[in-house]
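K.L.:
Sequence plus the predicted model coming up.
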Amino acid sequence: MATAAFEDIAETLEFLDDWEDRYRHVIELGKAMPVLEDSFRVPAYKVEGCASQVWLRPMIRDSRVDFEGESDAMIVRGLIAILHALYSGLTPAEALAVDAFAEFDRIGLKDNLSAQRSNGLRAMITRIREIAAEAAAA
């Protein structure tokens, strides 16, 4: 299950011919994200397992998953933006049902990330799933 926002990203990436253009688009998605306040760039929100610095601040709004994110690497900010499009607005149960790796594979990003970026993506997905699981259990 993918959100409309994620499907828009998937369509755009499919339209772009080469990976340089696709990476450029992912970076632009990251640049368009709001900046995470410095007060949230703390160990409690830091995602371990990423080569770059990554913070995810979870929020449950109206029983829906949401989060803010930040990274010091532009491509990773773009990955955070894609994850936000994939998960935000879903109920915790819906978020837990999302196969993020399959969705990233479908848009061709899974196989076109370095091993370090793939590990970081896995760590971010794990953190989002933990947020959803905690909300579902509450």
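P.N.:
Yes, it's here.

K.L.:
Could you use CA atoms for every contact and neighbour count after this?
P.N.:
OK.

K.L.:
Need the nearest residue in space to Arg129, chain neighbours excluded.
P.N.:
Using CA to CA, 6 or more residues apart in numbering and skipping residues adjacent in sequence, the residue nearest Arg129 is Leu96, 6.0 Å away.

K.L.:
if I look at that neighbour, how far off is Ser71?
P.N.:
Look at Leu96 and Ser71: by CA to CA, to the nearest Å, they are 24 Å apart.

K.L.:
ok, now Ser88?
P.N.:
Distance from Ser88 to Ser71, by CA to CA: 18 Å.

K.L.:
can you give me the strands for the chain?
P.N.:
Assigned by DSSP state E, the strands in the chain fall at 54-61, 64-71.

K.L.:
this is the comparison structure:
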Amino acid sequence: MSELSIAATGALQSFQQAAGWEQRARLLMQWGDRLEPLSDTERIDDNLVTGCDSKLWLLGEPRGDHWHFRGTSEARLLRGLLAVLLLRANGLRASELQRLDIADWFGQLGLSRQLSPSRANGMNAVLQRMRELASSG
């Protein structure tokens, strides 16, 4: 699997230093607040990820042979989960996205046990959409 980016490494260190779920939840909210905003023209049905309980939009573009994704959600906690997923996925090649294990990533962050089944399914749907974008690009 690919090495962690500097941003992903920084997030991992922050989450590993957090003492308990409350601090991790606060970190998630902070990371979610840092997401690059999407314009109204980007918040369209074509960019919605199916499989999420709350609306979540995702866009992806190739930059050379690497991928860059942007997105947001109406739900604050979901925005945070998306933000840390983007930290892990951005800069990967399409082949690396196919091998990305988000359960392992969220486990490293100490978030696995607090992810409800619907949120875990939503994050898996986001990763699947990333893979679809990368394979069609």
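P.N.:
In hand now; what should we look at? Small disclaimer: the values here were computed from a predicted structure and weren't measured.

K.L.:
What value does the TM-score take for this pair?
P.N.:
Here the TM-score for the pair of chains, by TM-score structural alignment, normalised by the length of the second structure, is 0.91; 135 aligned residues with a CA RMSD of 1.3 Å.

K.L.:
so what corresponds to Val54 of the first structure in the second structure?
P.N.:
Using TM-score structural alignment, the partner of Val54 of the first structure in the second structure is Leu56.

K.L.:
what do you get for Met124 of the first structure?
P.N.:
Match for Met124 of the first structure (TM-score structural alignment): Val126.

K.L.:
Isn't its match up against Val49?
P.N.:
Yes. Contact criterion CA atoms under 8 Å: Val126 of the second structure and Val49 qualify, at 6.3 Å.

K.L.:
Quick check: neighbours shared by the two?
P.N.:
Common contacts of Val126 of the second structure and Val49, defined by CA atoms under 8 Å, 6 or more residues apart in numbering, comprise Leu58.

K.L.:
okay but Phe104 of the first structure is in contact with Lys110, surely?
P.N.:
Yes. Counting by CA under 8 Å, Phe104 of the first structure does reach Lys110; the two are 5.2 Å apart.

K.L.:
re earlier: comparing Leu96 and Ser71 of the first structure, which shows the higher neighbour count?
P.N.:
Ser71 (23 against 18; other CA atoms under 10 Å).

K.L.:
list the contacts for the more buried one?
P.N.:
Ser71 of the first structure touches Ser52, Gln53, Val54, Trp55, Arg77, counting by CA under 8 Å, 6+ apart.

K.L.:
Out of the residues you listed, which comes closest to Ala4 of the first structure?
P.N.:
Arg77 (19.9 Å; CA to CA).

K.L.:
Under the alignment, what does the closest one map to in the second structure?
P.N.:
Arg77 of the first structure maps onto Arg79 in the second structure, by TM-score structural alignment.

K.L.:
Which among the strands of the first structure is found nearest to Met33 of the first structure?
P.N.:
Of all the strands of the first structure, strand 64-71 comes closest under CA to CA, at 8.4 Å.

K.L.:
Next, the angle from the closest one to strand 54-61.
P.N.:
160 degrees (axes from the mean of the first three to the mean of the last three CA atoms, to 10 degrees).

K.L.:
What is the aligned counterpart of Leu35 of the second structure in the first structure?
P.N.:
So, by TM-score structural alignment, Leu35 of the second structure is matched to Met33.

K.L.:
cool, and Asn90 of the second structure?
P.N.:
So Asn90 of the second structure corresponds to Ser88, using TM-score structural alignment.

K.L.:
where do the helices sit along the second structure?
P.N.:
In the second structure, the helices defined using DSSP state H lie at 6-17, 21-33, 76-89, 94-99, 102-108, 117-136.

K.L.:
Tell me which residues touch the residue lying closest to the match of Arg77 of the first structure once chain neighbours are set aside, please.
P.N.:
Among residues not flanking Arg79 of the second structure along the chain, Gly32 sits closest, at 4.6 Å (CA to CA, 6+ apart). Applying CA under 8 Å, 6+ apart, one finds that Gly32 of the second structure lies in contact with Arg76, Leu77, Leu78, Arg79, Gly80, Leu81, Leu82, Ala83.
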